[in-house]
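Q: With the sequence up front, the predicted model follows.
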Amino acid sequence: MKKMLAWVVKEYGKPEDLVFDRIPVPSLEQGGPNPVDTLVKVEAAALNFADEIAIAGRYQDRIEPPFVPGNELAGTVVETSAGSRFQPGDRVACQVRSGAFAEYCAVASDRLMAIGDIDARAAAALPVSYTTAHVALFQKGNLTAGQTVLIHAASGGLGVAATQLARSAGARIIATAGSEEKRRFAIENGADHVIDYRKPDWYKEVKSLSPNGVDIVVDPVGGATSEQSLRLLAWQGKLLICGFASGEIPALKANYMLVKSASVHGVYWSFDRDPDEIRAIQQELVELCAAGGIRPLIRDVYPMGEVVAAMKALRSRETVGKVVLSW
């Protein structure tokens, strides 16, 4: 039986509890409505805050141990079974429920995006961060040219993606970021204004830049940031909840929604629920990336064997853009 190196969650815990093990290469299936019919040799896998939550057993889509974590990858097809949409040698990327932090990952071909000559490290950033940003801005936010968008954590993976997509749509962008380096990245990435969110009165700067409020807030932070953002919305504005990187679930006051006719939207997409829509979005993202319309920011690349260090850096806000693991 052929084996591979992979990070394994033997039991729920911290990233430090992961085991770098040699396990069997996953096998393919034939038949059924969505067979796992394509084996991908992983070249790069991207990190998400959700990975650490899954390892701890606290993710909403809970996976029982043992399992290989990681849900965003890019690589090359090496084997297929009957019915696969791809052939060995094709370069692909995808979002998976688990399995990205390994040498090989078995995937249902319907989930795969053909990436052509796009660098694997850049392609690995598309399936989750850019898809989430697209769903947030256009499906939930109905963004149109000329609107003002407030993007929190603008130098993170989702923030970078949201800024680039909002810029391509002709929006005015107010971004928040912590360090001077991250604020500089946000400006270089297309933000019109950048605010230091560590200042206790950061929201006053937003008000001065947009006295009538902002049309859309992209918020992957949660906690007090979400609560204050709700107050910053314009008439019929939209607060898009994309995650809780702060670790705090916000307590949002309905009276602010009422008096501004504002709305709060949870941004959570599922390939299994909306395969045609998600596939169309991801194909659009691949084409935009190939044409240079979007540019995944990949500064922090770690060897696959250093996944614990990579997660620690992501958790401590030391990273900029998407954090990628590479073989």
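A: That came through, no problem. In this text, all values refer to a predicted model and were calculated from it rather than measured experimentally.

Q: from here on, contacts and neighbour counts on C-alpha atoms
A: Noted.

Q: could you pull out the helices for the stretch 101-250 of the chain?
A: Taking DSSP state H, counting those that start in this stretch as the criterion, the stretch 101-250 of the chain carries its helices at 120-123, 131-134, 157-168, 180-188, 202-209, 223-231.

Q: can you redo those as JSON lines with mean neighbour count and distance to Ala251?
A: As requested, those are exported to JSON lines (neighbours: other C-alpha atoms under 10 Å; distance: least, C-alpha to C-alpha, whole Å):
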{"stretch": "helix 120-123", "mean neighbour count": "25", "distance to Ala251": "36"}
{"stretch": "helix 131-134", "mean neighbour count": "24", "distance to Ala251": "23"}
{"stretch": "helix 157-168", "mean neighbour count": "25", "distance to Ala251": "23"}
{"stretch": "helix 180-188", "mean neighbour count": "18", "distance to Ala251": "28"}
{"stretch": "helix 202-209", "mean neighbour count": "15", "distance to Ala251": "18"}
{"stretch": "helix 223-231", "mean neighbour count": "20", "distance to Ala251": "7"}
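
Q: I'd like those helices laid out as a markdown table, including distance to Ala245.
A: What follows is these, written out as a markdown table (distance: least, C-alpha to C-alpha, whole Å):
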| stretch | distance to Ala245 |
| --- | --- |
| helix 120-123 | 22 |
| helix 131-134 | 15 |
| helix 157-168 | 11 |
| helix 180-188 | 16 |
| helix 202-209 | 18 |
| helix 223-231 | 9 |
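
Q: structure B:
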Amino acid sequence: MRSVVYSETGGPEVLRLVEEPVPEPGPGEVRVRVRRSGVNPTDWKSRAGRGPGKPVDPPQIPGQDGAGVVEAVGPGVQESWVGLDVWVLEAAWKRRWGTTSEHTLVRESNVSLLPRTTSSGAPYDLGAALGIPFVTAHRCLTVAEEGPLRLGPGTLQGRTVLVSGGAGAVGNAAIQLARWSDATIITTVSSPQKAQLAAAAGADHVIDYRQRDVGEEVRRIAPRGVDVVVEVDPQANAPLVARLAAPNAVIATYADDGGGADVAVPVRASMVPNLRWQFVLVYTLPAAAKARALDDLGAALAEGALGVGERHGLPLHHFGLDEAAQAHAAVEQGAVGKVLIDL
């Protein structure tokens, strides 16, 4: 089989296309014939490591997310998985078997059924785009102290969600899931083009922060404040979102797009309304929270509530397996939409 690997940390140039034997699944594993691999920021950050030139042994196959067909199962796994379309989450977390390969090994708990018919019309594209972004967004939307713990029609009715960066992958996922759950959705973007994407995803109100005052606009739309903030850049936005949060709101941050190591949390502005500041990383989520996310995403898929592509606010950028380095570079350079590797 053909796989992309890296045996040392560094830039995209360390990725190599190699031939490897097709692996056999061990206990609790399934082997997936990968059709699409989704590229996330964590993929290039793991490849880059803490600096170039650090050995990686055994060579790592990158790619946490993907979609394909189960073709074999290991001991302890039901044979009924064989032949089913699935989407994959966290394939390479503390394992060498990522999704940038024609075949990969995945824990049974990290594969979920993928409907053959989706709202996007391309199930493998959608399946490879789900994993990290959508589970992250689910956690951000369900981590408030009073819940809800689950998403679905009506679960966020009467609540206002502010999504920072609505044209990004997690921002898009948060908008789609909040829309499915009947929230009022406000999002911020940095250009008219990104505003169109956020609106296509389902946002009710889109604010171009380079053209309008976010604070004034949000207060006009939601005078009592917002109940949930899905935050991509806490270093820049912490003072603002604290002022815009409703009593007992949650500010859930999943990234540090500002690039700083520290966040200055406004204490008094957070204390008086009893705000919760929550940090989110998919890989270390509580098992129960992750299981709820997978169940809810399965329900959303079954209802046709999720999609990818321009009309769903998430443009797709396709690369071949031999173009994995270009795919990583595209994500690292901030490509708007979802980068996929086709197999």
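A: Looks like it arrived, so ask away. Computed from a predicted model, the values in this text were never measured in an experiment.

Q: circling back: among the helices of the stretch 101-250 of the first structure, which is nearest Asp274 of the first structure?
A: Among those, helix 131-134 comes nearest to Asp274 of the first structure, with 12.6 Å by C-alpha to C-alpha.

Q: contacting residues around the closest one?
A: Helix 131-134 of the first structure has contacts (C-alpha atoms under 8 Å, 6 or more residues apart in numbering) with 158-159, 161-162, 165, 242, 267-269, 278, 281-282, 285.

Q: For burial, what's the neighbour tally of Gln211 of the second structure?
A: Counted with other C-alpha atoms under 10 Å, the neighbours of Gln211 of the second structure add up to 11.

Q: measure it to Ala195 of the second structure for me?
A: Plainly put, Gln211 of the second structure is 12 Å away from Ala195 of the second structure if you go by C-alpha to C-alpha, to the nearest Å.

Q: before we move on, the earlier item: okay, the contacts of helix 131-134 of the first structure in CSV with distance to Ala175 of the first structure next?
A: Formatted as CSV, the contacts of helix 131-134 of the first structure follow (distance: C-alpha to C-alpha, whole Å):
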residue, distance to Ala175 of the first structure
Leu158, 12
Gly159, 8
Ala161, 12
Ala162, 10
Leu165, 13
Cys242, 15
Val267, 19
Tyr268, 22
Trp269, 24
Ile278, 26
Ile281, 24
Gln282, 25
Leu285, 22
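
Q: Of the residues you listed, just say which sits nearest to Val149 of the first structure.
A: Ala162 (9.5 Å).

Q: Could you pick out the longest helix of the first structure?
A: For the first structure, the longest helix by residue count, based on DSSP state H, is helix 275-290.

Q: Packing partners of it?
A: Judged by 3 or more C-alpha pairs under 8 Å, 6 or more residues apart in numbering; DSSP states H and E, the packing partners of helix 275-290 of the first structure are strand 113-114, helix 131-134.

Q: Ok, which of these comes nearest Ala56 of the first structure?
A: That would be helix 131-134 among these, by C-alpha to C-alpha, at 22.6 Å.

Q: Give the aligned range of that closest one in the second structure.
A: Under TM-score structural alignment, the match for helix 131-134 of the first structure in the second structure covers residues 135-138.

Q: The matching stretch against the first structure, how far on average?
A: Stretch 135-138 of the second structure: mean distance to aligned residues in the first structure after superposition is 1.5 Å, counting by mean C-alpha distance after the TM-score superposition for the first structure.

Q: If we go by neighbour counts, what in stretch 51-61 of the first structure is buried?
A: 51-57 (16 or more other C-alpha atoms under 10 Å).

Q: just to revisit the earlier point, export the helices and strands packed on helix 275-290 of the first structure as CSV, with columns for distance to Thr76 of the first structure.
A: Below are these laid out as CSV (distance: least, C-alpha to C-alpha, whole Å):
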stretch, distance to Thr76 of the first structure
strand 113-114, 10
helix 131-134, 21
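
Q: Which one of these lies nearest to Val40 of the first structure?
A: strand 113-114 (11.9 Å).

Q: Test my guess that Gly237 of the first structure contacts Asp215.
A: Yes. At 4.5 Å, Gly237 of the first structure counts as touching Asp215 under the criterion of C-alpha atoms under 8 Å.

Q: any idea how far the residue in the first structure that Gln326 of the second structure lines up against lies from Arg315 of the first structure?
A: Under the alignment (TM-score structural alignment), Gln326 of the second structure pairs with Ala309 in the first structure. For Ala309 of the first structure, the distance to Arg315 of the first structure equals 10 Å [C-alpha to C-alpha].

Q: How about Arg91 of the first structure?
A: For Arg91 of the first structure, the distance to Arg315 of the first structure (C-alpha to C-alpha) stands at 30 Å.

Q: likewise Ala224 of the first structure?
A: Ala224 of the first structure is 18 Å from Arg315 of the first structure, by C-alpha to C-alpha.
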